[in-house]
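Asker: Task: produce atomic coordinates for the following.
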Amino acid sequence: MGIPHFLAIPFQVSSHINPLLQLSNVLAKHGCKVTFLYTEFNHKRAKNSAAAQDHDDEESSKMIKFVTFPDGLGPEGDRSDSMKVLQSIKRTMPSLLPKLIEDINALNFENKITCILVTFNMSWALEVGHQLGIQCAALFPFSATSVASVHFIPKLIEDGIIDSDGNPIKSQEIQLAPNMAMMDSKHFLWCNLGNDFFKHLVQETKTMELLAEWWLCNSAYDLEPGAFSISPKLLPIGPLMESDSSNNNNNKSSSFWQEDTTCLEWLDQQQPQSVLYVSFGTLAVMESNQFKELALALDLIDKPFLWVIRPDNMDNKRNHKYPDEFHGRKGKIVDWVSQKKILNHSAIACFISHCGWNSTIEGVYSGVPFLCWPFFIDQFWNESYICDIWKVGLGLNKDDNGFISKEEINKKVLQLLGDEGIRERSLKLKQVSRNNLAEEGGQSTKNLENFVNWAK
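Answerer: Down below sits the predicted model:
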């Protein structure tokens, strides 16, 4: 009998690719084979970044192999709209995947694909797998709370909290289950993303309910006990931090931008717990005036800062310019970094974050206090956990126009850094999250081992 062979198909954004790649590394360590699918466009981007060397290393390990597929858009197609790319993939790939699987199996006669493993949004691949008699599993790269909210959609409609298009009927605070954060109904993760996205979300969940035998989640019981009580099918296997290994051969990355390595040397020269780390992830875009205000706030705070500004956040379309009076003398501004390495550095004092789930998990795992600046989707809910449930961070108050002033940013940073309670709880939560991955008795480790044993 051959070894398990997973065909890993992430939704083609970094926040899905990264955790699935980390899970693939774990599966490879357990002796499983993984074929990892990228769109041709994204594979080229990854090759062109500093991550290219990592990918070559992985392919040479023989346990993880990378394969590309077309996203259906032409060479000049606009790939900045994730939903547009997804719709194009759904039109293009279902008819091509059986042939791709056939080709992969022809090269792996002894170890044919035994399981299709997808992230959310890629359930079309589960349908193909089902037709071919291949087992299927899903990884949710966001919180269990986000999964629970989608699970509750029929009940939310029945209770008159949202209408049949997903729009909140009135603004109100709700709690999906005991031990979960209170949620503002206007912050459901589908709000402001259109009726088509809401319908897609409902259909995607139904397909996964039907066809995915395992629902894995990049979280831990201790972080969201209330959310995990909702569905026995949802199993935490996180925090997925495989690429944080001190062994360089395992230090995989799926970055689409060149990572700046000089910032680690710069951090080495700073005092312990003195540097503000500012990063808003892979998708969030800041409006020009707010961007300038943040720059002025960093001058006002007068502490060392490391500010990550993606190359695509500084292009001509978005016209971001630093204000004339911005000095930034105490700071370092970079295009992109290895975030896990930064957050684990002793010089970091706090994380000014958009509260995307991957960043939230990485910050918690590193024991770093948060200053929360959510933009959309699940980020407001993650902020609720950070500030209200775990109490390891503070939120920012906006004015009537949704603007955050430099004075507010300055005030909250000083409040955060002066709060010993937040620092202590951050370090305690760090230990709690890591205990889930302990070789003996770690709940996430047990779930992962059960999954691998099922695959074998």
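Asker: From here on, just use CA atoms for contacts and neighbour counts.
Answerer: Noted.
Asker: ok, which stretches of the stretch 201-350 of the chain are strands?
Answerer: Remark: strands assigned in the stretch 201-350 of the chain by DSSP state E, counting those that start in this stretch are 214-217, 234-236, 275-279, 305-308, 331-334, 348-353.
Asker: And the stretch 51-200 of the chain, by the same measure?
Answerer: Counting by DSSP E, counting those that start in this stretch, the stretch 51-200 of the chain has strands at residues 64-69, 115-119, 135-140, 173-174, 183-184.
Asker: out of these, which comes closest to residue 253?
Answerer: Of all the strands of the stretch 51-200 of the chain, strand 64-69 sits nearest to residue 253, with 13.3 Å by C-alpha to C-alpha.
Asker: Can you point out the buried residues in the closest one?
Answerer: For strand 64-69, a neighbour-count test (16 or more other C-alpha atoms under 10 Å) marks 64-67, 69 as buried.
Asker: Let's see this one next, to set against the first:
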Amino acid sequence: MAKGHVLVLPMPCQGHVIPLMELSHGLADDGFEVTFVNTEVDHALVVAALPAGGAAELRDRGIHLAFIPDGLTDDEDRKDLNKLIDAYSRHMPGHLERLIREMEAAGRPKARWLVGDVNMGWSFVVARKLGIRVASFWPASAACLAIMLKIPKLIEDGVLNEKGWPERQETLQLAPGMPPLHTSLLSWNNAGAPEGQHIIFDLVCRNNRLNDLAEMTVCNSFHEAEAGVFKLFPDILPIGPLFADREFRRPVGHFLPEDTRCLEWLDAQPDGSVVYVAFGSMAIFDPRQFQELAEGLELTGRPFLWVVRPDFTPGLSKPWLDGFRRRVAAGRGMIVSWCSQQRVLAHAAVACFVSHCGWNSTLEGVRNGVPFLCWPYFCDQFLDRSYVTAVWRTGLTVSPSEDGVVTREEVRSKVEQVVGDAEIRERARLLRDTARACISEGGSSNKNFKKFIDLLSE
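Answerer: Below is the predicted model of the structure:
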């Protein structure tokens, strides 16, 4: 008999689905029945990427996959966050209410709790209307949430105007130990076309208010990683770093099928030799930048594993890419369209992680003690870079040239600096040990997770 039925609702982006699916596995391990609600498009991607029998395996564990429309047509660009947020905020509330009523009519147990992404604050209103209690989950760094919660104070202090744009060019640091961030790099101002910024800023302000409907807010972080934030906001409980299982074999909602051949390739490489390169699910490179990165990786003379999504570089010359693939196929490098990143980062062959610094990637690197070369793309990734380079000091950052391009020589040079820095490696190892202690029995994240379970069990 399940402890109770919990609805789990992520924002419809890969970086939000994965940690909430990891959390869902934790809830299922504790005896809860989970209904994981994706958008129709994301649900189709997740199901298509599952290994054979994956959906049945999830059901057997008590995790049911459900979906609702996001309000966009099939041909609209879901990487356009302004468009996606505008559509789902208007269309999804009614669809979620309908889904909940249909599940009850079909004989499913009444959901007692919604565990919702803070970015989907509208769902908290729907849940409360239907008598469902709410807990919220923050998938990015707690520092990112803290800055958002401080928007009224930043406006009052004249740092921001009423529309969320900076009034002053300066570096912010909300509290000691928190990452410094320049006002030009605030997440809501760097998430898409400037003309749509008001959509994201309005969403942030609205969600700040709606989060008051949640009885508890948990996040995918750990106390020692962001001690300054948790001192400032003690009601935000870190329960991470989250992961679904120690072998990384449980499905966590990837949108693309994983290429497992890279694990065999890694097995053939010496320990601490491979440069792992991945930019998450949203970053787009233009052809020139792609070629500079590719040739920079060649210049290092090191083996590299590079995740290149099918949509990573529109307009790239196919003959050039084919030639590059042939050159590296001799053993120096491997290119895959997607992989099990956690399994890769846990591999002894990996020397460093060239990363966009999405929070999931950042924590996965931290939990495995891997040094970083930071290459942020948008949103909160600049803040995460600041943690890596200025607070934890477990990596370096690339520096673009005057025309905004990171050159092949910059790639080569910075990779060598990161891989060759024994102090960075040692700090990364110590942070890894701290992260693992937090999620072990009696650790701070482990205790917070038990508090969360106790609340959902009421």
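Asker: okay if I get the buried residues of strand 64-69 of the first structure as JSON lines plus distance to residue 331 of the first structure?
Answerer: Shown next, in JSON lines, are the buried residues of strand 64-69 of the first structure (distance: C-alpha to C-alpha, whole Å):
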{"residue": "64", "distance to residue 331 of the first structure": "39"}
{"residue": "65", "distance to residue 331 of the first structure": "40"}
{"residue": "66", "distance to residue 331 of the first structure": "38"}
{"residue": "67", "distance to residue 331 of the first structure": "40"}
{"residue": "69", "distance to residue 331 of the first structure": "41"}
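Asker: right, and out of these, which lies closest to residue 75 of the first structure?
Answerer: Using C-alpha to C-alpha, the buried residues of strand 64-69 of the first structure come closest to residue 75 of the first structure at residue 69, 13.8 Å.
Asker: what about the counterpart of residue 429 of the second structure in the first structure, which helix or strand?
Answerer: In the first structure, the residue matched to residue 429 of the second structure (TM-score structural alignment) is residue 427. Assigning secondary structure by DSSP states H and E places residue 427 of the first structure in helix 420-435.
Asker: what's the spacing between that helix and its chain's center?
Answerer: 21 Å (C-alpha atoms, centre = their mean, to the nearest Å).
Asker: Now that helix: buried residues?
Answerer: 422-423, 425-427, 429-430, 432-435.
Asker: and that helix, how far from the second structure on average?
Answerer: Compared with the second structure after fitting, helix 420-435 of the first structure has a mean deviation of 0.7 Å; criterion: mean C-alpha distance after the TM-score superposition for the first structure.
Asker: got the angle between that helix and strand 348-353?
Answerer: Here helix 420-435 of the first structure runs at an angle of 80 degrees relative to strand 348-353 (axes from the mean of the first three to the mean of the last three C-alpha atoms, to 10 degrees).
Asker: Report all helices and strands that helix 420-435 of the first structure contacts.
Answerer: Packing contacts for helix 420-435 of the first structure, counted by 3 or more C-alpha pairs under 8 Å, 6 or more residues apart in numbering; DSSP states H and E, involve helix 357-366.
Asker: Determine the set of other helices and strands touching the helix it packs on.
Answerer: Using 3+ C-alpha pairs under 8 Å, 6+ apart, helix 357-366 of the first structure sits against helix 339-343, helix 379-384, helix 420-435.
Asker: So which bit of the second structure is it matched to?
Answerer: Residues 359-368 of the second structure are where helix 357-366 of the first structure lands when matched by TM-score structural alignment.
Asker: quick one: the matching stretch to chain centroid distance?
Answerer: Centre-to-centre, stretch 359-368 of the second structure and its host chain are 9 Å apart (C-alpha atoms, centre = their mean).
Asker: How about residues contacting it?
Answerer: 15, 19, 139-141, 221, 241, 280, 342, 345-346, 353, 355, 371-372, 381, 384, 428-429, 431-433, 435-436 (C-alpha atoms under 8 Å, 6 or more residues apart in numbering).
Asker: Mind listing what's buried along it?
Answerer: Neighbour counts using 16+ other C-alpha under 10 Å place 359-368 of stretch 359-368 of the second structure among the buried residues.
Asker: Check stretch 315-328 of the first structure too.
Answerer: Within stretch 315-328 of the first structure, judged by 16+ other C-alpha under 10 Å, the buried ones are 320, 322, 326, 328.
Asker: what's the answer for stretch 146-155 of the second structure, then?
Answerer: Taking 16+ other C-alpha under 10 Å as the criterion, stretch 146-155 of the second structure shows 146-149, 151-152, 154-155 as buried.
Asker: What span of the first structure is it aligned with?
Answerer: Per the alignment by TM-score structural alignment, stretch 146-155 of the second structure matches residues 148-157 in the first structure.
Asker: what's in contact with the matching stretch?
Answerer: In contact with stretch 148-157 of the first structure (C-alpha under 8 Å, 6+ apart) are residues 162-164, 166, 176, 188, 201-202, 205, 227, 230-231.
Asker: what about it, start to end distance?
Answerer: Using C-alpha to C-alpha, to the nearest Å, the span of stretch 148-157 of the first structure from its first residue to its last is 14 Å.
Asker: wait, is residue 411 of the second structure part of a helix?
Answerer: Yes: Residue 411 of the second structure: assigned to a helix according to DSSP: H, G, I helix; E, B strand; the rest coil.
Asker: Tell me how many other residues surround it.
Answerer: Number of residues near residue 411 of the second structure (other C-alpha atoms under 10 Å) recorded here: 26.
Asker: pretty sure it contacts residue 400?
Answerer: No: between residue 411 of the second structure and residue 400 there is no contact, the gap being 9.9 Å when judged by C-alpha atoms under 8 Å.
Asker: picking up where we left off before, take the helices and strands packed on helix 357-366 of the first structure and lay them out in JSON lines including distance to residue 8 of the first structure.
Answerer: Below are these laid out as JSON lines (distance: least, C-alpha to C-alpha, whole Å):
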{"stretch": "helix 339-343", "distance to residue 8 of the first structure": "23"}
{"stretch": "helix 379-384", "distance to residue 8 of the first structure": "26"}
{"stretch": "helix 420-435", "distance to residue 8 of the first structure": "25"}
